[in-house]
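Peer 1: missing the sequence, but the structure's below:
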């Protein structure tokens, strides 16, 4: 069975200030998602599942269905606040989605085999999709997952701090721990992060970072659902608490339920956290088109995908 690609596109884009998931960056109006889907099709993925907001569904489909019809199977699921609440009610002061682990849970009915998960607004590169597809078709099991790892130094923004899951890896290239660092930036040539108290800590240049490119077996769904109940028990009154994939992965490892392989990629990551990142993304994509990595129009007949 060929794997499925799940794209998380329901984020509110508060720091960016607009619906960056559908902003056009490529020379023929392509979004960052277009490049991910193009690379996924070439790598061997057979289906793409979009996790979106229901109020945006029709506009979203109008953008992507004409491009993808006949190229790859598509399905749309909604990250709704009232899903999987286990009897809890949504607090009045809760406006923020429940987080990326909850988003994956919302895709359960649309996935029937090994699958990859990515963000909508990150460019991951063709090598990452090739390696993910290879893992999902040859190694993925109910107790063997994977993450595509990027060098932390290559994932920073010049326009503000970023959040990253910083990985610890053992000699077998398995994930030992993943720590969500919510405020990472470069200061005086050194990569630092701030802890919740505002104290600064340095990070090695070659630290391996998660850019939320995960490879999972469907067994992950029951694990996430159990973890979400615990999350709600502990955080229901905190309007800013999020149930995040790095936390879930860390729990999976610490409970000895299996291993998560770290697969390094040579791909260069880039993305849009802030509006000021947009020109950098456009420039990077233009360079990739100019050097022949991508066609000037991804979905033209001559693109052969």
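Peer 2: Structure received. Worth saying up front: this structure is predicted, and the values here are computed from it rather than measured.
Peer 1: only C-alpha atoms for contact and neighbour calcs from this point on.
Peer 2: Noted.
Peer 1: Any buried residues in the longest helix along the chain, and which?
Peer 2: For the chain, the longest helix by residue count, based on DSSP state H, is helix 220-235. Within helix 220-235, the residues that count as buried by 16 or more other Cα atoms under 10 Å are 220-221, 224-225, 227-229, 232.
Peer 1: try this one side by side with the last:
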């Protein structure tokens, strides 16, 4: 089996951040969060990276990544756009918001031929997570056995607003039983001054435990998921054609595969410290965290 592929979700509009955070600098020499992910992926054994972007970002992304990654890892690009015909939907729906992370992954169908990992561009996952995923994709993955990295919800929150997380139910064997995307998870302080984590859905708030296992969009797949996604997407579009905020999320695919008995998903534990940037206020926290990792010798001062 050849080296696995890293698929980076970098087509988001960054509406809460206020700028194109995919290419924003966080390291001592202006390194992006993606730079650290790719650095970890290369040393873990990944052989190719595919950036899923909006086509208007192509020149910026190529200027940022092509030259410095040349000779280190194969680089390719896939475009997430609003052309639904290539996904079996014979209609035009006007909207400004992309169709979601699962739709983004579908956009890479022609760029991926073997086992692959999907990650977010704006999340810092750490080497341990990449090493464990590379090992799984090299030795264990098949069309009926896939995986995700599981993080504790309390370690993935922002102090500056809501976040979206795939909330997992995990059985005693460490396999995912279900995963549900929650898009409005935030901290709330009750009348007694206790800080808790809640999510809001349809006007109702529900509490979540800090040790709830969540997906940070760090998935281990085979190309089988493209077939599943292509089968589910047309109905999703039909059901949500009039909802401009609807999104076809990645957890929809594994959740369906598990419940239909198509595949199981191992939840891989990791000691990596996750941190991410959802809001501009998160930036100095991420910069400080990276500076400490560099000072501790976890990463070189200059990556590439």
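Peer 2: Nice, thanks for sending it over. Predicted, not measured: the structure shown is a model, and the values here were computed from it.
Peer 1: After superposition, what is the TM-score?
Peer 2: Overlay of the two chains. TM-score (TM-score structural alignment, normalised by the length of structure 2): 0.95; 297 aligned residues with a Cα RMSD of 1.0 Å.
Peer 1: What separation do you get for residue 103 of structure 1 and residue 83 of structure 1?
Peer 2: 10 Å (Cα to Cα, to the nearest Å).
Peer 1: higher neighbour count, those two?
Peer 2: Comparing residue 103 of structure 1 with residue 83 by other Cα atoms under 10 Å, the one with more neighbours is residue 103, at 28 against 13.
Peer 1: how far away is the closest residue to that one other than its chain neighbours from residue 259 of structure 1?
Peer 2: Excluding the flanking residues, the one nearest residue 103 of structure 1 by Cα to Cα, 6 or more residues apart in numbering is residue 79, at 5.6 Å. Computed as Cα to Cα, the residue 79 of structure 1 to residue 259 of structure 1 distance reads 27 Å.
Peer 1: out of those two, which sits in the busier spot?
Peer 2: residue 79 (25 against 20).
Peer 1: Trace the more buried one over to structure 2, please.
Peer 2: Taking TM-score structural alignment, residue 79 of structure 1 has residue 80 as its aligned residue in structure 2.
Peer 1: distance of the residue mapped onto residue 203 of structure 1 from structure 2 from residue 197 of structure 2?
Peer 2: Superposed on structure 2 with TM-score structural alignment, residue 203 of structure 1 falls opposite residue 208. The gap separating residue 208 of structure 2 from residue 197 of structure 2 is 6 Å, by Cα to Cα.
Peer 1: got the contact list for the aligned residue in structure 2 for residue 114 of structure 1?
Peer 2: Alignment note (TM-score structural alignment): residue 114 of structure 1 maps to residue 115 of structure 2. Residue 115 of structure 2 makes contact with 4-5, 137-138, 141, 220-223, according to Cα atoms under 8 Å, 6 or more residues apart in numbering.
Peer 1: returning to that earlier point: can you tell me what part of structure 2 the longest helix of structure 1 aligns to?
Peer 2: Under TM-score structural alignment, the match for helix 220-235 of structure 1 is residues 225-240.
Peer 1: mean shift between that stretch and structure 1?
Peer 2: Mean deviation of stretch 225-240 of structure 2 from its aligned counterpart in structure 1 after superposition (mean Cα distance after the TM-score superposition for structure 1): 0.9 Å.
Peer 1: so how far is that stretch off the chain centroid?
Peer 2: The chain centroid and the centroid of stretch 225-240 of structure 2 are separated by 19 Å, computed with Cα atoms, centre = their mean, to the nearest Å.
Peer 1: Identify all contacting residues around it.
Peer 2: Against stretch 225-240 of structure 2 from outside (Cα under 8 Å, 6+ apart): 87-89, 102-103, 105-106, 109, 246, 248, 253, 257.
Peer 1: which of those residues count as buried?
Peer 2: The buried subset of the contacts of stretch 225-240 of structure 2 (16+ other Cα under 10 Å) comprises 89, 102-103, 105-106, 246, 248, 253, 257.
Peer 1: tell me which of the residues you listed is nearest to residue 128 of structure 2?
Peer 2: Nearest to residue 128 of structure 2 out of those is residue 105 (Cα to Cα; 23.5 Å).
Peer 1: give the contact list for the match of residue 79 of structure 1.
Peer 2: 11, 52-55, 98, 103-104, 107.
Peer 1: For the residues you listed, pick the one with the most neighbours.
Peer 2: residue 104 (27 neighbours).
Peer 1: Please consider this matter closed, and thank you.
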